[in-house]
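Trainee: next come a sequence and a model predicted from it.
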Amino acid sequence: MSMFKHSAAADSNSDDRLEQATHWFLRVGSESAGVEDLSEFKRWIESDPKNELAYKQVSAAWAGIGAHAAAPEIIVARRNALDDARRAANRRWSIRAWRVRSLALAASICVALIGTALYFYLQQGVYSTGLGEQRALRLDDGSLITLDAKSTVRVAYSDDVRLLVLERGRARFDVARDPARPFRVQAGNQTVVAHGTQFNVERVANTVLVTLMEGRVSVTGITPQTDTPAVPAPGKKLSIPVVELSSGQGIQVRANGSATVVRKIDVQQATAWQSGRLFFNNESLASAAERVNRYSKLQVEVDPSVADVGVSGTFTAGDASAFVEAISTYFPVRAEHVSASVIYLTAQD
């Protein structure tokens, strides 16, 4: 019996079937696919008409990107997904390992399909993403915005300045150089001024996070950590703090304006959300849940009694159940299903 033959329980789960279809699409399309792979694929297709339908859905979605195939973001996404498939085809997996890797592949291809299928040019207006959705937005100056799930950005270009306002969520900005027009991103009371660079800006748990992958940025809106008076002395100007960040650095600015600079960030972790992974490094449970909720219909609500529990680990975007299971297993946290779409986390009695 093929180890890819699904159980009756999996038959009732369309998400599982699409995961399998995604795996097979990448596996048989890889350069290393052999006769054994094709034989197993044929058995899987013929075992249930719904399998063939799921495979056609994945194939059609992938083909739908064709009109944008020359965009660099799509070329990279396709190359990464196929590289995953080539590596996977050379492994012998257990059923459990296959499900984990299949889910990761499904997440990667779905991010690519959802994000790049909505790739287009823009200059003015408000742009948003929904639950589990990502978008790549090309500005007419050549800059690129990649919006995370449940995020909103307002674009206001003029002859003098390129202004973008991140109203919620997270976005990556790949900035085209234009010395005549500064590129500014406003998030709450903070403004990030870019100098031809690549960086993330995120609003989560009443804080603003800036992570810089390449180049240089200036961040304003920071409360001075000195005894500088709020009102300047006669004849003197009020000193406005500006934090300069260079490649591989980040900053977290809290609601009161106080800030913490991270001198060295993990760039792979900072950009992992674009490929469907969520990294937490001693993150408060409240903010971790807020990020998880961007991707899943199953929403996680956190009681104040456990809001500050520190969470570390790697999770697949959209898999809220696995997140809750891990939290309730390793911490004194109880998970209560309030409804079919809400899980409430509170302290154990």
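Mentor: Alright, I've got the coordinates.

Trainee: from here on, contacts and neighbour counts on C-alpha atoms
Mentor: Fine.

Trainee: regarding this protein, what is its longest strand?
Mentor: Secondary structure of the chain per DSSP state E: the longest strand is strand 162-174.

Trainee: elements contacting it?
Mentor: Judged by 3 or more CA pairs under 8 Å, 6 or more residues apart in numbering; DSSP states H and E, strand 162-174 is in contact with strand 144-147, strand 152-157, strand 183-187, strand 198-204.

Trainee: which of these sits closest to G221?
Mentor: Proximity to G221 (CA to CA) singles out strand 183-187 among the helices and strands packed on strand 162-174, at 9.7 Å.

Trainee: for the stretch 1-150 of the chain, which segments count as helices?
Mentor: Using DSSP state H, counting those that start in this stretch, the helices of the stretch 1-150 of the chain run over 8-11, 14-28, 35-47, 49-63, 72-89, 95-117.

Trainee: among those, which is nearest Q252?
Mentor: From those, taking CA to CA, the stretch that ends up closest is helix 95-117, at 26.5 Å.

Trainee: neighbours of R96, how many?
Mentor: The number of residues packed near R96 is 9, by other CA atoms under 10 Å.

Trainee: another structure for you, compare them:
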Amino acid sequence: MTDQSELAKAEDEAANWAVLLADDPEDAELVRAFSAWLDSSALNAEVWARTLRVHRGMAALSPATRDRWPETASVGQRKKIPVDSDAMRRDAKGIAHFWRALSRKANWLPLASLAVAACLTLALLPQLTLRLSADFFTGTGEQRSLLLSDGSRLFLAPESAVDIAYSDGGRSVRLLEGSAFFEVQPDPGRPFSVDAGGTRTTVLGTAFGVDRTDAGAVVSVVHGCVRVEDRSVSPEVSDNLGAGDRLAVTRGRGASLTRALPGEMALWRRGELIARNLTISEVVESFRRYYSGVIWVAEPLASQRVTGLYRLDDPINTLAEMAEAHGATARQLSPWLLVLSH
């Protein structure tokens, strides 16, 4: 586990590098020193990747930067994707120009450093708050299997969090983020319910999965039956689901019911993903919780459709093979940036 003082030190250094590079992004000696700092530890690379993500969210790197990313050979099966230090340096220049413009407006370079630190704090605060309010949570690429006090079993997907409240009259779980699967021990006197952002699923004894998404929630039943209610959408949802039912509740759009084989539900527990006529961009979304960095897919590759069974626990090689099958390549431009493009 990363020591908090080390993390704070790395974040301060990242903010300082942004200011220094903003002052003179063409200084070759400065860039060499920055590259040495970046390569000196995985923590430095991770913190800098967060800085880049915050920057992209605020203003985004110039699209021209992506056009100048160098071509590399496609990646074969189970081979390590090479890290491109030149592209990493160009990313540094891109963010440097942004912060230089900011500091000129303020006419005070320390203000740019404070801005970087403030943005990093704003970016990380939601995760910190979430974890403080959760009873159990998982990190990137991590799964957990938990035996609850009533004998029910809870499975957490990567980057997921739950809050559990048991009482004499009921068993309540809040899915704060991500995906969870439940094998519930029957107890008619204590109904078991899961709340995912307003979508409430209630059962007596069953096995089912709940996914909380930015758009709403998805409930999938493997066996038994559940009741799903959501009064925040129109029309309101109040449906009974049985084995093989999958109900997707979308904020502002209502709900849609589909059928699936129970054995194909919550395949993330086995580290697998089934894609049926999905765009590559949609498939990549499922891998983001398994990769500690940014995955970027260029057009027209992002819009191409795929069908297949994919391994989630090896995102770099799986996505490289997917890209290669469509005449594209996967390039790891830094330890925390994976690009798929033609």
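Mentor: Thanks, I have the structure now. None of these values were measured; they are calculated from a predicted model.

Trainee: if we can go back for a sec, the longest strand of structure 1 vs strand 183-187, what angle?
Mentor: If you take axes from the mean of the first three to the mean of the last three CA atoms, to 10 degrees, strand 162-174 of structure 1 sits at 90 degrees to strand 183-187.

Trainee: how close does strand 162-174 of structure 1 sit to structure 2?
Mentor: Average distance, strand 162-174 of structure 1 versus aligned residues of structure 2 after superposition (mean CA distance after the TM-score superposition for structure 1): 1.0 Å.

Trainee: give the aligned range of that strand in structure 2.
Mentor: Mapped onto structure 2 using TM-score structural alignment, strand 162-174 of structure 1 spans residues 171-183.

Trainee: just the element for L247 of structure 2, please.
Mentor: Per DSSP states H and E, L247 of structure 2 falls inside strand 245-250.

Trainee: mean distance of that strand to its aligned residues in structure 1, please.
Mentor: Strand 245-250 of structure 2 sits 1.3 Å off on average (mean CA distance after the TM-score superposition for structure 1).

Trainee: residue range for that strand in structure 1?
Mentor: So strand 245-250 of structure 2 sits over residues 249-254 in structure 1, by TM-score structural alignment.

Trainee: what sits up against that stretch?
Mentor: Contacts to stretch 249-254 of structure 1, defined as CA atoms under 8 Å, 6 or more residues apart in numbering, come from residues 206-213, 222, 259-265.

Trainee: and those residues, which is closest to A194 of structure 1?
Mentor: If you rank the contacts of stretch 249-254 of structure 1 by distance to A194 of structure 1 using CA to CA, L212 comes first, at 9.9 Å.

Trainee: grab the nearest non-local neighbour of the closest one.
Mentor: Excluding its sequence neighbours, the residue lying closest to L212 of structure 1 (CA to CA, 6 or more residues apart in numbering) is F199, at 4.3 Å.

Trainee: give me the number of residues near that neighbour?
Mentor: By other CA under 10 Å, 26 other residues sit near F199 of structure 1.

Trainee: R78 of structure 2 too?
Mentor: R78 of structure 2: 12 neighbours (other CA under 10 Å).

Trainee: which residue packs closest to it, ignoring adjacent ones?
Mentor: N317 (5.8 Å).

Trainee: the one you found matches what in structure 1?
Mentor: Correspondence of N317 of structure 2 to structure 1, assessed by TM-score structural alignment: A322.

Trainee: superpose on structure 2 and give me the mean offset of the helix or strand its match falls within.
Mentor: Per DSSP H and E, A322 of structure 1 falls inside helix 320-330. Its matched residues in structure 2 lie on average 3.1 Å from helix 320-330 of structure 1 after superposition (mean CA distance after the TM-score superposition for structure 1).

Trainee: what helices or strands is that helix leaning on?
Mentor: Using 3+ CA pairs under 8 Å, 6+ apart: helix 320-330 of structure 1 touches strand 299-302, strand 310-316, strand 333-339.

Trainee: 7 Å - rerun?
Mentor: strand 333-339 (3 or more CA pairs under 7 Å, 6 or more residues apart in numbering; DSSP states H and E).

Trainee: quick check: next helix or strand after the strand it packs on?
Mentor: Taking DSSP H and E, what comes next after strand 333-339 of structure 1 is strand 342-347.

Trainee: buried stuff in that following strand?
Mentor: I343, Y344, L345, T346, A347 (16 or more other CA atoms under 10 Å).

Trainee: so which of the helices and strands packed on strand 162-174 of structure 1 is nearest A176 of structure 1?
Mentor: strand 144-147 (8.0 Å).

Trainee: against structure 2, where does the closest one fall?
Mentor: Going by TM-score structural alignment: strand 144-147 of structure 1 matches residues 153-156.

Trainee: ok, average deviation of that stretch from structure 1?
Mentor: Stretch 153-156 of structure 2 sits 0.7 Å off on average (mean CA distance after the TM-score superposition for structure 1).

Trainee: pull the contacting residues for A288 of structure 1.
Mentor: Not one residue lies near A288 of structure 1 by CA atoms under 7 Å, 6 or more residues apart in numbering.

Trainee: map it onto structure 2.
Mentor: Counting by TM-score structural alignment, A288 of structure 1 corresponds to V283 in structure 2.
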